[in-house]
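Participant: return atomic coordinates for the entry below.
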Amino acid sequence: MDATNAALWANTLAVFDLETTGIDVDVSRIVTAHVGVLGADGEVLEQREWLVDPGIEIPTAASVIHGVTTERARLEGQSAATAVGEIIAALADAAERGLPIVAYNAAYDLTILEREAARYGLAPLPGPGPVIDPLVIDKAVDRYRRGKRTLSAAAEHYGVVLDDAHNAGADAIAAGRVAQAIARAHPELATVAVAELHARQVDWCREQAESYQSWRRRNGEPEFTTSGAWPVR
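Facilitator: This next block holds a predicted model:
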C-alpha cells in the first residue's frame, strides 16, 4: 500500500469486530471481539482479542459460523460484564488518540456493544465517532456494482486478503484494509475530513435503507421496514 496515496483519515485506523450469538441486536450477546490499530500500509500495530462467556447458550448456527461453542465459552471465556467494559475502554482509548474506528456494518457491532453496556449497567462508548464503515462507503461510491456486499466480497473486490472470515480479528483487520483500499480507489475521499465523512455516512446509510425498504415493498412485502440509523440503531 502506498501511504502517499491514502486519505489522511486512513493513515492510522482503529479496527473493531464482534462475533455474537445471533443477528438480533436487541438480544444477541458478544462471544468474541477484536480491537486493533492498523498503520498506513495496513500493518497491524496493536491488537487485543476477547473470548467471552455470553451467559446464555450459543446457538449451534452461530457456533458453526464463528467456531465457538457454549462449552468453550464457559470454560475459557471472560465474564461478559468484564469483557464489555474492557472492549468499551479499548475503543474509547483509540478515539481519544484521534483514531477513527473502522467496523464493517458498524451499526450492527456498535449497537450490540451499546445494548451489552446497558445490560450490565456500564457507560456506553462515547459518541461513538468518528466511525468509518466500509460497507456504507462502498455502497455510496460504487452504487451500481453488482453482486454481494459482504466483507468477503468487498475484500475480494478491493484486493484484500481475508483467509479466516468470521474470526473477529481477521474480519476487523480486513475491514480496515478495505477502508484504506477504498480511500486509494476513490481519491476524492482523501480531501474529506473524518468528521465530515462520519456525517456523510449518517446520510448515506439512511438513504440506502430507504432505497432497500422501497425495493422490498415493491417486490411483494408492502409492510417491510428497516432502520437506517447509523452508527447505532
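
Participant: from here on, just use CA atoms for contacts and neighbour counts.
Facilitator: OK.

Participant: hang on, Ala123 packs against Ala117?
Facilitator: Yes. Because the distance of 6.3 Å satisfies C-alpha atoms under 8 Å, Ala123 is recorded as touching Ala117.

Participant: okay, these two: which has more neighbours?
Facilitator: When Ala123 and Ala117 are compared on other C-alpha atoms under 10 Å, the one with more neighbours turns out to be Ala117, at 19 against 12.

Participant: elements contacting the helix or strand where that one lies?
Facilitator: In the assignment (DSSP states H and E), Ala117 maps to helix 106-119. Helices and strands in packing contact with helix 106-119 are listed as strand 30-38, helix 80-96; criterion 3 or more C-alpha pairs under 8 Å, 6 or more residues apart in numbering; DSSP states H and E.

Participant: after that helix comes which helix or strand?
Facilitator: The C-terminal neighbour of helix 106-119 among helices and strands, as given by DSSP H and E, is strand 131-132.

Participant: one more sequence to fold, the one below, so I can look at both together:
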Amino acid sequence: MPLWLAEPRTADSGVTYDFGLPTRGLGSTRLSDLTCVVFDTETTGLEPSDRIVQIAGLRLVRGRRTGERFETLVDPGRPIPPASTKIHGIDDAAVSGAPTLSQALMAFHHFCDDAVLIAHNAPFDMGFLRRAQPEAGLQFDNRVLDTVLLSAMIWGQSAVHSLDALSERLGIVIPPEARHTAMGDTIATAEAFLRLIPALEAKGIVTFEDAVAEGRRHRRLIGDANLPG
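Facilitator: Purely as a prediction, here's the structure:
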C-alpha cells in the first residue's frame, strides 16, 4: 500500500536540496552542523496505550531546511475518540485506507536514517515510536533533542515551555489551522530549533553532547528522550 506522503510544497520551504550539505559537517556534533529530522505525531489520545494517527517530519542539515519532508496519516486500527478529533481534526473517515502503523513507521524510519531526531516534548513522541517498535519490526535508536529542554536552558525551568509560548518568544507564527497538525507543529518546532541555536551557543552549549549534559539539569521538568523507557 503506497503511503500518503504529502506532495512537495515549494511555496512553504522554498529550498532545493543541496547534495553537498551532508558532507560539510561530517563527524561534527555541533548543533549547527547536525543532520536532523524534526518531527511530530498526532495520536488517538495521551495514554501509552493510544496509537499514532499522523506523523510528519522535516529534514535539517547544517542549520538549513533542505526541503525534504515526510507526512502521512496512519490507520490506528481502532476508532479515534471524538475528543481527540476535536484537537487535531482527524477522524475515522480521514484515516480510512491510510497506511497501517507498521507501514508508516517503516517509511518514517527510512526517512530518518541516522539523523538526530528533534521534537517538542520528545519523550511523548519517542514513546509512541518506541512502543510500536516490536509491531513494526524496527528500532528507533536515533539520538534525540527536545526543544522543551533547549527552551529551559535559555529561559529557565520556571518559564512556560509550551510550543505556543516558545513560538511567541521567538517570533514564530503558527497559522491557527496548522496548530495541532503533525506538519504544522513540526514546522514550528523546526523554526524554534534553528532560532535557538545561536542563543544556546552564546551560553556555551555548542554540541549535541553539551545539550544532553545540560538537559540532565532539567530532569524535574521533563525526561531525557535519549534514555529508553
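
Participant: most tightly packed of the helices and strands packed on helix 106-119 of the first structure?
Facilitator: strand 30-38 (a mean of 25; mean count of other C-alpha atoms under 10 Å).

Participant: if we look at that one, which residues are touching it?
Facilitator: Taking contacts as C-alpha atoms under 8 Å, 6 or more residues apart in numbering, the residues outside strand 30-38 of the first structure that touch it are 12-21, 44-54, 68, 73, 80, 87, 90-91, 112-113, 116, 168-169, 172-173, 176.

Participant: likewise for stretch 133-142 of the second structure?
Facilitator: Leu101, Ser102, Gln103, Leu105, Met106, His109, Asp114, Ala115, Val116, Leu117, Leu129, Arg130.

Participant: tabulate the residues you listed (TSV), appending distance to Ile174 of the second structure.
Facilitator: Formatted as TSV, the entries for the contacts of stretch 133-142 of the second structure read as follows, by distance: C-alpha to C-alpha, whole Å:
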residue	distance to Ile174 of the second structure
Leu101	27
Ser102	30
Gln103	29
Leu105	26
Met106	29
His109	27
Asp114	29
Ala115	25
Val116	24
Leu117	21
Leu129	25
Arg130	28
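
Participant: out of those, which is nearest to Thr147 of the second structure?
Facilitator: For the contacts of stretch 133-142 of the second structure, the residue nearest Thr147 of the second structure by C-alpha to C-alpha is Leu117; the value is 10.8 Å.

Participant: quick one: map the closest one onto the first structure.
Facilitator: Under the alignment (TM-score structural alignment), Leu117 of the second structure pairs with Ile101 in the first structure.

Participant: next one: that match relative to His198 of the first structure, how far apart?
Facilitator: Between Ile101 of the first structure and His198 of the first structure the distance is 10 Å, computed by C-alpha to C-alpha, to the nearest Å.

Participant: higher neighbour count, those two?
Facilitator: The residue with more neighbours, out of Ile101 of the first structure and His198, is Ile101; 25 against 21, by other C-alpha under 10 Å.

Participant: Glu191 of the second structure matches what in the first structure?
Facilitator: Per TM-score structural alignment, the equivalent position to Glu191 of the second structure in the first structure is Arg177.

Participant: so who does that match touch?
Facilitator: For Arg177 of the first structure, the contacting residues are Gly42, Val160, taking C-alpha under 8 Å, 6+ apart as the criterion.

Participant: surely it is in a helix?
Facilitator: Yes. Counting by DSSP: H, G, I helix; E, B strand; the rest coil, Arg177 of the first structure is located in a helix.

Participant: so Leu45 of the first structure is in contact with Gly39, correct?
Facilitator: Yes. Taking contacts as C-alpha under 8 Å, Leu45 of the first structure lies within contact range of Gly39: 6.3 Å.

Participant: of those two, which one has the most company?
Facilitator: Neighbours per residue (other C-alpha under 10 Å) separate Leu45 of the first structure from Gly39, with Gly39 holding more: 18 against 12.

Participant: so which helix or strand takes in the spatially most central residue of the second structure?
Facilitator: Taking C-alpha atoms, centre = their mean as the criterion, Phe39 is the residue nearest the geometric centre of the second structure, at 2.1 Å. Applying DSSP H and E as the criterion places Phe39 of the second structure in strand 35-43.

Participant: who does that strand touch, helix- and strand-wise?
Facilitator: Under the contact rule (3+ C-alpha pairs under 8 Å, 6+ apart), strand 35-43 of the second structure is packed against strand 52-61, strand 116-119, helix 182-202.
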